[in-house]
Structures are given as structure tokens and as C-alpha cells.
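K.L.:
sequence first, then the predicted structure, then my questions.
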Amino acid sequence: MLSGLTIRGRCLLAAGVAAGICALVLDERDLLRVSAFVIALPLLALFLAGRVRFGLRGRRRVDPPRVPVGSPAQVELHLTNGRLPVEGLILEDDTPHALGNRPRFRLNALRGNGARLDYTVTPSLRGIHQIGPLRTWIGDPFGLARYERELTDRSRLVAIPKVFELSGLPPGSGLGTGENGTAKTRAGHGNDDSMVREYRHGDDIRRVHWKSTARRDELMVRVEERPWQGGVTVLLDRRSAAHRGAGADNSVEWAISAAASICLHLDKHGQQVRLLTEDGWPLTRDAETFDDGQDDAVLDSLAAVRPSPQRDLFCNRDPGEGHELIAVLGKITTAGVAELTRLRPQESHSLAILLDVPAWGAEGSSQDVHEAAGQLRGAGWAVAIAEGPRTPIPEVWRRLCHEVPAREVAR
């Protein structure tokens, strides 16, 4: 009850109680009246501040709720009040560092008809950002009582990776020709025919996938899926050990933006697109299960991607399932190249974008990326190199489209 009193209010209340005790001991009625007034003043301030506190309401609207990195979003705050007017109201909306400084407002007066406040946020980093809660501090004019109040819950703003307009398609594959590769061999590598998701209330406990539960430290269940029926697989290498840079200039952000641009470009040309991470974890399901919102699903999944602690590239099966594969790779070793190519059938079309990762840091360019590119080309892959953070994604894609695999030259 008394937790809303400030230090000044508590001291005044204590002084009033002490004066009352002294008045009783000394039988001083005038002092008793003064002590009653001193005690009543902070309690009255506490009561009025509490009434105002519970009368305030707020709601937030984010428009649009999903924006590319670097694009603005408008936040609207709508405040309503009860019967008591509020003077000198201070409000602060809690925003993460990636959205800029926390907006702070001061309202001289808030009447019964309420108020509307607007501000703009521009995400500098990709991710799912939480805005809020909206906080205010309500007190009395004498500074005797003060309440902190959360007026709204949190709102979500999805900062999706930048998507670039690409042109052209790589030659020598089913891309853009209407083929989906269903007649191609799977080279003897089966599929799991299942994926996992978070446990929901009512799920059968017998469907719990214990291996994934142990790895993610949360209950996961199996979801039966149809086998991958051809199309294009985009492989995103998100290993933290394979990337350099900080914040928006990290090479993994370049790779994510490239993967997003490629997925949307292929989907635009009518291809089934499956997006995987370097550990084989699907970021999207079979494209046949998507409706017209597939692009949004791809971008939302990439917005939530976080770097992986996995150090080495490891494949327990062909990530492309015998069909077209486009890999966006960070720093890769000779062993990593061998691991990636050992399960790929020779007749399958394979492409790779290699990032010259040291160029994103203080190390400068490296010859390792050219050696890895030579190994991949020797295995029949088409390869394009991104030389640094300033290299445009459409330019790297254009070079990949003009790259002719070694087996095509031999023919």
C-alpha cells in the first residue's frame, strides 16, 4: 500500500506519526491536529495518484509490422484517461538498441478524450524486435507519491533482410525451364520425410523428437512431411566461425541477404525453393505446401536466423537431394569442400557463391577462397566469388549465371 510513496512522502509520514506520539505524551491538542494533517497529506497524495494510475490506458500500432533493414516504420501510441485529468505526464517506450534511442515524451495535460503520439523507428539490424512496454511515471504535485505504470504490452517489428532485384538464370539446369527435377536420380540418398517444430498443448507425447529437444533445450515434436520432390535447394552457411565483421556489416548478413534475393528470384520464375542451413535444418518447408505468402515465409524465417556455433561444415546426406543446389558459403576449408561435394551426384547441377570472408574484417583478401573455388570447379560446380562487403549481390549473381561448369566445357 505504501510502496508508492517517495522518500519525501515517507519522511513526511514518519514525521507526522512522531508528532502524533509526542502530542499524546505531552497532551498537546494543537500538535495532534498538525500531526493528523501531516499524516493525511501523503496518504491523500497516494490515493489520488493510485486512482490516476489505474485510469490510464494505452495501445500501440506499428505500421508496417515488417520492414526491410534500413527502412522506416511508424509507431502510433494512443492514450486514454479516466475521469481525473493528468498533468505533466512523462512516457517512455522501450525500444532495442537496433531501433535507435528510446523515445521519450512529456504531456502537459491528458484529458478524458486522450492523446495520440507518433514516432519513427528505422531498424539497423535484421531480426524480430520487440517494442515496449510503454512506461509512465505518475506522481502528485508535491512529489509525495509516485507510481511506475506499464500502459501497453510489447509489439513485434520484423526487420527482414534487404532483397535485391536479380536478373538472369544459370545455364545448364532446370532453372526457369519448367523442369522440377523429379525424374532425376536421388543417388541413393533417402530423406527423413519429417521435420520438427515446437511442442504445442495437446500434441501426442509419443511424437516428441528427443534429439532435437536436447539440442534446442525445449520440447520439439515430429511433423510428418512429404519428401522433397525436386526443385532448387538454397543452402545458407551461417556458421559464426565462417564469417567476419560486426553488426550490419557482418559477412553473414551479406549471405542472408543474398539467400533471400535468390529464393525470391527463383520463386518468381515458378521454381519450388527449399531453404536449408549448413546443418541441414530447414528454414522453409516443401514449397508445394505454401500459398501466395511463400515470399513472406522465407523472409520471416531469414529475419529470425542466428549464427550457428558449429565450426565445421558437415553433411550427413546430399543437401540438394540429387537436384539443383545453390550454396551461399562463408569461409570454407579443403575438408569442408570435400564434405560438401562427396554426396553430390556428378550429373546434378551445383552452384556456389563464396564469400572472401577476410575482406569483411581487418585481414584483407585471402587466397584461400580462390583455392576453394578451384576445388569446387574441379568437382563440376559453377562458382562466383564475393570479394567484400561492397560487392553488389546482383553483380555476383550475374557472374554466377555466366559461369560455365567444367563438365559443360568438356562437352
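P.N.:
Here it is on my side, so go on.
K.L.:
CA only for contacts and neighbour counts going forward, please
P.N.:
OK.
K.L.:
where do the strands sit along the stretch 51-200 of the chain?
P.N.:
Assigned by DSSP state E, counting those that start in this stretch, the stretch 51-200 of the chain shows strands spanning 57-63, 66-68, 73-80, 86-93, 104-110, 115-121, 127-131, 134-139, 146-150, 155-160, 194-198.
K.L.:
wait, which of those strands is closest to residue 395?
P.N.:
Comparison of the strands of the stretch 51-200 of the chain against residue 395 by Cα to Cα identifies strand 66-68 as nearest, at 20.5 Å.
K.L.:
the closest one packs against which elements?
P.N.:
strand 155-160 (3 or more Cα pairs under 8 Å, 6 or more residues apart in numbering; DSSP states H and E).
K.L.:
give me the contact list for the strand it packs on.
P.N.:
60-62, 65-69, 123, 125-132, 299-300, 302-303 (Cα atoms under 8 Å, 6 or more residues apart in numbering).
K.L.:
now the buried members of the residues you listed.
P.N.:
60, 62, 66-69, 123, 125-132, 299-300, 302-303 (16 or more other Cα atoms under 10 Å).
K.L.:
tell me which stretches of this protein form helices.
P.N.:
Remark: helices assigned in the chain by DSSP state H are 7-26, 29-55, 210-216, 251-268, 294-303, 334-341, 368-378, 393-402, 406-410.
K.L.:
take the ones you listed and write them to TSV, including distance to residue 274.
P.N.:
Listed next are the helices of the chain as TSV, based on distance: least, Cα to Cα, whole Å:
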stretch	distance to residue 274
helix 7-26	61
helix 29-55	50
helix 210-216	20
helix 251-268	8
helix 294-303	9
helix 334-341	17
helix 368-378	22
helix 393-402	18
helix 406-410	25
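K.L.:
let's bring in a second model and compare:
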Amino acid sequence: MTAPRARSGALLVARVVFHTTLLAALPFIVGGLAGFFAEVSQVSETLPRLIERASVVLLPLLVVQGVCVFVKVRRELSLTDAAPSARAVLESVLRHTRVMTDKGLGLFFGALAAVVLSLTLKFAELGIIAVLGLSTLYAVVTVGVLLSTFVAQRFEERLAARGGIIGREFVPVVVESGESVEELFHFERVPVPWGFVVQVYQRLPARLATESRHVVGASVSMRRVTLARPLHRTPRGDYRVPPASVAFTDLFGLTRVAIAQAAEARLRVLPRLYPVALASAPRTLAPQEGVLSVLRRAPTEDWFRVREYMAGDDTRRIHWKLSVKLGHLQVRQPETVPVVRRRVRVVLDNYLPAAHAQGEEVDLVLGDVLDRLVELWISLARALSERGESVQLAVATGDGTRHTETLELTRGAQPRLLELGSRVQWQSATDFHEVGDALERGQLMVVVTARFLPLPPLPPPSAGTVTWVLLPVSDEIPTALPRRAVDKVLAFFTQPFAPGAEENALLASAQRNNARRRLETVRAHTAHLTAQGSAAAEAALRARGEPFYRVSRSGVAYLLG
């Protein structure tokens, strides 16, 4: 623990020194080193005058920056009751001095390279370019530090005094999975200093595959502006999006000054309901077929009431003898006949051990698996309810205070069913056998699972009381996209974003490539784990001799066989 902490402390000190002292001294250090190795006798006599004029420009800027940073650090540390540690002071100093963007750092190091080349190649025009670039950068950085000290601190107060807003909403706010959604940002009477723009940035939850990035100019100081962008994906989920980062950015894109966190929003994506049908009799060693055998009832099996035929009715329900007698078509209505209502608890297995549930990469890989599992869970419950069963849904919440959430599926409960389905997440606190405990007398249980890990300790098999429905995980894991050699060559010579975008920077590209490699590693590991674990779990469930169904897809329907 000591060595990594020491390394992180040394890195912190180095970053603070770079953004304070070295930012002004590094051009002279680099120029001196270049002069040591190159012939610079022609410009050596101008060195005293250069240092004198540079001091006239740089020293006031450094003093202003130093005073501003001191004020901000003191203001921040005064909010804490305990005496701040040296590390806390350094982190505060770094937070308030690091205002340069990647483009600003690129300009800085580009100017240093111009200094070296001008001295080595005796190319005076490169020296002029270096001086102009560094002077512009120092001036813009100083203005940025001043803004962060005296403007950003009172930004929210000024915004409220002007009656301004920075708001966000998703339209529509409640949708079904796969439907189109737009994110709208509203700006009205936002105070924007001259020479700067307001930039809003936030990376939305990973499964939405969207970044919020909006830029508005001084026009929002006097009127209302609404910016919109579509979400790339809308998978099932209840998304509570935290406030976005709002910053002032200069017109050159060299500095960014954070001013507020604003515009939180919420989006609810409901799961879809699909037909559920039986492909064959359940695989069971017991004489009972289980509660799902009701799904095989044909439209002509039952006592019926009748009504006049309407377009779209199932022609198998036509009562031909009565139709001939009355002179117009009559159809049977099996749903109007009371049957013996069995009480069924439909349990969802959303347990995932903590060791397998860490990182957003796992959510990206296994998120679609949980979506399919939830769709099957609620669709099966609806199908049983429509066939006359008394259905109760149960799922683990992962909450320490309320382990299980249940829902009685009564008439008119479909909105609550979809709302419950949208909130289900993988959790590591409660396994499915605890959710299914304490069944009432005569109550049956259906367990919907995509198990690919060892089963928990289960009670002895009970004939017909428990029915297992297994969704094979290996069918739902996304496959890796093939990448041709020509694509790699093109990626080297092209840019994925518009020219000038910060995402094209070397550091940003490296971060994206690392994230892509991590995601592929997790995907491959999960695919290997599920291929073995799912087969073992299926064999263990079959061996219990209870009604067992394996799920497949047939068009939009879930087929149990």
C-alpha cells in the first residue's frame, strides 16, 4: 500500500508543479537545453532582453494566477472542519489550476517544439510562432483562472437573479424499449462572459451509448435556446441521470472553467410484452406437468359463452352449429367461464455475485441478458393471468431493508407490471431460493432464470410444485464484431470525429481503445463462463425431476420446450 500511495503522491506533486511553475518556466528550460546542443551564438546576445521582456509579460500573469488560486483554495478548505492534510491541499491546488483543455496542452507542447526547431534550424519564423502561441495561451489561462475565481463562484446566484434556467428533459419521458427518445437541453438568460461559450458535457449511462455535448454562445444571455439530440439506444431501465457539468470555454478551445452542475433528468424505458407458447410437453420425471400446462389449452377447450363474430376474432372459436341456426357467425368466449384458479408465484432469478458484477463493462455485456429475462418473466406472468391463474410476481431488490418486492397481477395491474420490470437490476444480496421461500399452502412456483453459476442449496424436489424456465445465456451474449485489416489501416489515417474535435486527440483515442479492449476482454470471459456454467446449471435442474422448460425464440414469441 505504501509504494502505490507514494507513487500517486509524487504524481500529484508533479502535476501541481507543471500547472503552476513549469507552465511559465518550461519554454526557457527547453530553449536552454536546445541551445546547449545547438549553435545559438547568433541569438545569444538577445537573451537578456528576451528574459526582461518575458518577465514583464509573464510575472504579472503569474502573480494574478497565484492570488486567484490562493483565494479559491483557501475558500474551499475553509468549508472543512478538520485541519486539511498536505494531500488535500495539493489536490485543491491542482483542481483550481488545471484549466487547460487537451487542445491547450497541444498548443503548449507545439510551441515548445517550435522553440527547439527555431534554435536548431535557425528558423526565426518558428520562434515568432512559438512566442505568439505561448503568449496567447498564458493570457487565456489567466482569464480562465480569473473567471473561475470571481464569476463561476457566484454563477448560480447570478443565474437565479436573472430568472435564467439550464434545464434538461427526455421526450418522451416514458417509452418502451427500442423507441426513439430525444434529450432536450433548455438555456434561458444564462450569463456568458464575452469571448466565451457555455459548454455542457456528460456521459449518459453506458447502456444508452450517448454523450451529452452541447455548446451555446452569448445568444442565450437574452433569449431561450433549446438544443436536442437523439439517444443512440433505449434499452429497458429506470435511468436517473445526475446533473451535467456546465463550463465556460474560450473561443479558441484552450481552457475550460467548470461553473456548475445542473440539469438532472429521469428516463423510464419499459420492457415489452411478448407472446409465450409451449412447444412440447415439459421435460420432467414426475407425473405432474406443472402449472404451465395451462398454456397448451386450445381455443376450443372449455365451456363457452358466445357473442357475434367481429373482424380479427380467432376463426377456431366460431360456433358453427349456432351460427347456422341464428343466420350469422357466433364465436365462443372461453375467458368468460370461471375455472379453478391456481395460485402461482413467478420468481425472477436476478442474482449475480459481486465478483461478476463489477464495472460498467459487465452491465454492457449482461444488460441485454437481463432485459430478455425480464421480458420473459412479465410475459409469462401475463399469459398465466390471462388463462385464469392467480399470479404473484416476486423479485429480489438487492436492498438491505427490503429484500423482496412482490406484485399481485390483478385486473388493471399491467402499468404496475411494466413499471416493476423497468426497475429490475442485477443484484448480489439475495438469491432466488430466498425469494421463493415461505410459499403459501397450495401455492405453486415458477422460477425464471438464466443461471450460469452454481445453484444455491435447494430443498428436495417436490412433484409439480416448482417449475423451472431456463433462458440460455449463451444465446444472448453479444458476439465480437470482426475487424478487417483494411479497417485498421483506415483507422490510422482517418479521424472518428469531426476535424478539430477534442475526441480526436491522442489521449482521448487511447482512452477509447483501452475501453474497447476492456469491454472485449469482459465479453470473451463472460461468454466462456456462461458456455460452461449454463450447461452445468441446466443439467442440475433437469436432474431434480421437476417440470423444466428451455426457452427459445420464434419470431417475436418466447417458445417453451
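P.N.:
Looks like it arrived, so ask away. Not measured: the values here are computed from a predicted model.
K.L.:
would you pull the TM-score for this pair?
P.N.:
The TM-score (TM-score structural alignment, normalised by the length of the first structure) is 0.57; 314 aligned residues with a Cα RMSD of 5.1 Å.
K.L.:
which of the helices of the first structure is buried the deepest?
P.N.:
Of all these, helix 251-268 has the most neighbours on average by mean count of other Cα atoms under 10 Å, namely a mean of 23.
K.L.:
excluding chain neighbours, what is closest to residue 242 of the first structure?
P.N.:
residue 331 (4.5 Å; Cα to Cα, 6 or more residues apart in numbering).
K.L.:
what's near enough to touch the equivalent of that neighbour over in the second structure?
P.N.:
Mapped onto the second structure by TM-score structural alignment, residue 331 of the first structure lines up with residue 451. Listed by Cα under 8 Å, 6+ apart, the contact partners of residue 451 of the second structure are 349, 470, 471, 472, 473, 533, 534, 537.
K.L.:
if we go to 10 Å?
P.N.:
Going by Cα atoms under 10 Å, 6 or more residues apart in numbering, residue 451 of the second structure touches 349-352, 470-473, 530, 533-538.
K.L.:
next one: residue 133 of the first structure
P.N.:
Residue 133 of the first structure sits in contact with 59-60, 92-95, 149-155, where contact means Cα under 10 Å, 6+ apart.
K.L.:
ok, of those residues, which come out buried?
P.N.:
59, 60, 92, 93, 94, 95, 149, 150, 151, 152, 154, 155.
K.L.:
now do the contacts for the alignment partner in the second structure of the first one.
P.N.:
Residue mapping for residue 59 of the first structure onto the second structure gives residue 167, with TM-score structural alignment as the criterion. Taking Cα under 10 Å, 6+ apart as the contact definition, residue 167 of the second structure lies against 184, 185, 186, 187, 188, 226, 243, 244, 262, 263, 264, 265.
K.L.:
how close does residue 167 of the second structure sit to residue 196 of the second structure?
P.N.:
Distance of residue 167 of the second structure to residue 196 of the second structure, given as Cα to Cα, to the nearest Å: 20 Å.
K.L.:
need the contacts of residue 167 of the second structure in TSV (columns: distance to residue 557 of the second structure).
P.N.:
Shown next, in TSV, are the contacts of residue 167 of the second structure (distance: Cα to Cα, whole Å):
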residue	distance to residue 557 of the second structure
184	35
185	38
186	41
187	45
188	48
226	41
243	39
244	40
262	43
263	40
264	37
265	34
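K.L.:
right, and out of these, which lies closest to residue 511 of the second structure?
P.N.:
Closest to residue 511 of the second structure, out of all of the contacts of residue 167 of the second structure and judged by Cα to Cα, is residue 244, at 20.9 Å.
K.L.:
tell me who's in contact with the counterpart of that closest one in the first structure.
P.N.:
When the first structure is aligned by TM-score structural alignment, residue 244 of the second structure is paired with residue 134. By Cα under 10 Å, 6+ apart, the residues touching residue 134 of the first structure are 58-60, 77, 91-95, 103-104, 149-154.
K.L.:
burial count for residue 114 of the first structure?
P.N.:
Residues lying near residue 114 of the first structure (other Cα atoms under 10 Å) number 16.
K.L.:
what do we get in the second structure for it?
P.N.:
Per TM-score structural alignment, residue 114 of the first structure is aligned with residue 224.
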